[in-house]
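>>> predicted model and sequence below, questions to follow.
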Amino acid sequence: MQSLTQLEKWNFAEKDKEFTRNILDEWYSGSTLSSVLQQWEEQNNKYLPSEKVPLNILCYNVEGWGTRYLEVVDLVYKIDASISVLTEVGELWNKFTIPNFNTFHQQGTNRSGGVCVSVGKHLRATQIQLEIENTVIVDVFNLSDPIRIIGIYWPQGQGRNLDDLSPYITQETIITGDFNASLEEWNSTASDKRGKILKEWIEKNNLTYIPSSSHSSKRSKRNIDLTFSNIDGINAETMFFGTSDHWPIVAHL
């Protein structure tokens, strides 16, 4: 092989010759450029350390996707959100998409309901199929550890058996969405029946409430957009942004 002959003439050190021979062998043995590049990528990944990359997760009741598409896209890129849980998206959820994101949807109990989970295309995401309205479950990979995102919209008047979700809670789970549930210790001015039921279920499933910096409802001082997880080190903040009747919440992992 001419390239190997030239390698001898250049008088490289023996270890450099061996390294170059391996590269050339892979290059000439590969059937296509794509297969060679994939082989090199897999080889390099063996030596990459596991690195924890910061992750921002947006939770926002958009109160109709069709009317707030542009502001949501603006917010996603403004806060560098890799994952967005959008509730009360309505019937127009598929009319517009967030550029460079894959979106997973579950219909709601009425025309204004429904949930979308959008995941940046730099991450690999798989939707878990289930028949629970207003609920989307997505497993997200290409992180230091895979995580499970459960996005929920629980409108007033809708019955929901929270125990239906218990089998879907894994070791690295984040549950977020609009629960329409109030609890004083979760930054609302008063507690309601749904909040107490939700707290009992959260504790039974070894999840922790992630406090945000302010209440999420613009109509009252109720904090009804909530985040729970069994992952350590998550914090959240309320974003005073947008024209919905809810403030967005951003969780930082």
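Structure received.

>>> make it CA atoms for all contacts and neighbour counts henceforth
Noted.

>>> helix, strand, or coil at residue 116?
strand (DSSP: H, G, I helix; E, B strand; the rest coil).

>>> try this one side by side with the last:
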Amino acid sequence: MKMSSSCIWCGSQSFSKSIEHVLPDALGCPPSFVLTDCVCRPCNNGLAGIDQALLKQFEIMTFVKGVRRKKGRPPSVEAWPSLRGRSTSGGPELFVNAGRGEMDAWGKTLRPSRASNGITETAFERNGEHATIKFTQTFGNDPKFVRALYKVAISSLAFHSGSELVCNPLFDAARQFVLNGSGRFEVLMFTRGEPTVHEFPPPRSYGDGACWLVSFKIFGIEFVADLDERQQALGKLTSALVMQANRGWTKLPLRNG
């Protein structure tokens, strides 16, 4: 089926229908939270790698919560070098390599838990018939992660305000950041919510309408993206947080020094 609207990513005006989930389906995207007529199939498929960067950061959480993957596949943990998780008839099983050398888990070689592999501070506690595994996951340091968040932000704006607005050249810089990583865009992240909720309220414009802040929650973690390449609104919000000595937030991408 040919569509007459423009693709919000490449600008094509004639393309085959492709359903695009605003939040990747594997993260539990609400069934109605999709774009039906403004993303061409090549762009939908071409941006799958960006979606994977988002999925990796939340993969452990989706596994623990039992969120099924595309086509109803059971959740698993496969993206982390030190972890392996699978769903069985008896429930979820998770293998963590807390040792010093490599180990095998269901046919996959697991590397030791360390910062370079994204998993640290592993610990095992046993209390009678119950056991607890604890570890710390590095979060937000994937170079594609912020691009994936901006993909969600732009798609959310298209869902709430229409693709015609998103196709405005005003958003070209943010669009190119998603497509090829050009430019410098940042995200504020807040970790003060309950780790269960997805929320995607309508984005808001500021000033002369040239500044758009998009706020949303994925599993209770709130992200705020500034679709203006000047990043002025995000800068003002950051300054206010610093002045008020607010805690529980950080800026992505993480930078050294």
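Nice, I can see it. Fair warning: this is a prediction, and the values are worked out from it, not measured in the lab.

>>> let me see the TM-score of these two.
Overlay of the two chains. TM-score (TM-score structural alignment, normalised by the length of the first structure): 0.26; 101 aligned residues with a CA RMSD of 5.2 Å.

>>> the helix or strand where residue 148 of the first structure lies packs against which elements?
Using DSSP states H and E, the element containing residue 148 of the first structure is strand 147-153. For strand 147-153 of the first structure, the packing partners by 3 or more CA pairs under 8 Å, 6 or more residues apart in numbering; DSSP states H and E come out as strand 83-87, strand 115-120, strand 135-141, strand 173-178.

>>> these: which one's closest to residue 101 of the first structure?
strand 115-120 (4.2 Å; CA to CA).

>>> report the buried residues of the helix or strand just after that closest one.
Using DSSP H and E, the helix or strand that follows strand 115-120 of the first structure in sequence is strand 124-128. In terms of neighbour count (16 or more other CA atoms under 10 Å), strand 124-128 of the first structure has its buried residues at 125, 127.

>>> which helices and strands does strand 124-128 of the first structure pack with?
Partner elements for strand 124-128 of the first structure (3+ CA pairs under 8 Å, 6+ apart): strand 135-141.

>>> all helices of the stretch 1-150 of the first structure, in order?
2-9, 14-29, 33-45, 65-78 (DSSP state H, counting those that start in this stretch).

>>> want to try CSV for those helices, with distance to residue 125 of the first structure and mean neighbour count as columns?
Shown next, in CSV, are those (distance: least, CA to CA, whole Å; neighbours: other CA atoms under 10 Å):
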stretch, distance to residue 125 of the first structure, mean neighbour count
helix 2-9, 43, 10
helix 14-29, 31, 13
helix 33-45, 19, 12
helix 65-78, 18, 16
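
>>> any idea how many residues pack against residue 233 of the second structure?
For residue 233 of the second structure, the neighbour count with other CA atoms under 10 Å is 19.

>>> so which residues of the second structure form helices?
With DSSP state H as the definition, the second structure shows helices at residue ranges 41-46, 48-65, 145-161, 163-166, 172-180, 232-243.

>>> circling back to that earlier point, can you redo the helices of the stretch 1-150 of the first structure as TSV with distance to residue 117 of the first structure?
Below are these laid out as TSV (distance: least, CA to CA, whole Å):
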stretch	distance to residue 117 of the first structure
helix 2-9	51
helix 14-29	40
helix 33-45	28
helix 65-78	12
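
>>> just so I know, which of these lies nearest residue 204 of the first structure?
Closest among these, using CA to CA: helix 65-78, at 32.9 Å.

>>> tell me what that closest one is packed against?
Using 3+ CA pairs under 8 Å, 6+ apart, helix 65-78 of the first structure is in contact with no helix or strand.

>>> give me the angle between it and strand 115-120.
30 degrees (axes from the mean of the first three to the mean of the last three CA atoms, to 10 degrees).

>>> can you redo the helices and strands packed on strand 147-153 of the first structure as TSV with distance to residue 68 of the first structure and mean neighbour count?
Converted to TSV, those look like this (distance: least, CA to CA, whole Å; neighbours: other CA under 10 Å):
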stretch	distance to residue 68 of the first structure	mean neighbour count
strand 83-87	11	28
strand 115-120	14	25
strand 135-141	20	21
strand 173-178	17	24
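
>>> between those, which one is nearest to residue 5 of the first structure?
From those, taking CA to CA, the stretch that ends up closest is strand 135-141, at 44.4 Å.

>>> ok, which of the helices of the stretch 1-150 of the first structure comes nearest residue 199 of the first structure?
The nearest among these, by CA to CA, is helix 65-78 at 29.3 Å.

>>> what's the angle from the closest one to strand 83-87?
Interaxial angle, helix 65-78 of the first structure versus strand 83-87 (the same axes, to 10 degrees): 160 degrees.

>>> quick check: next helix or strand after the host helix or strand of residue 194 of the first structure?
In this assignment (DSSP H and E), residue 194 of the first structure forms part of helix 193-204. Next in sequence after helix 193-204 of the first structure, counting helices and strands by DSSP H and E, comes strand 208-209.
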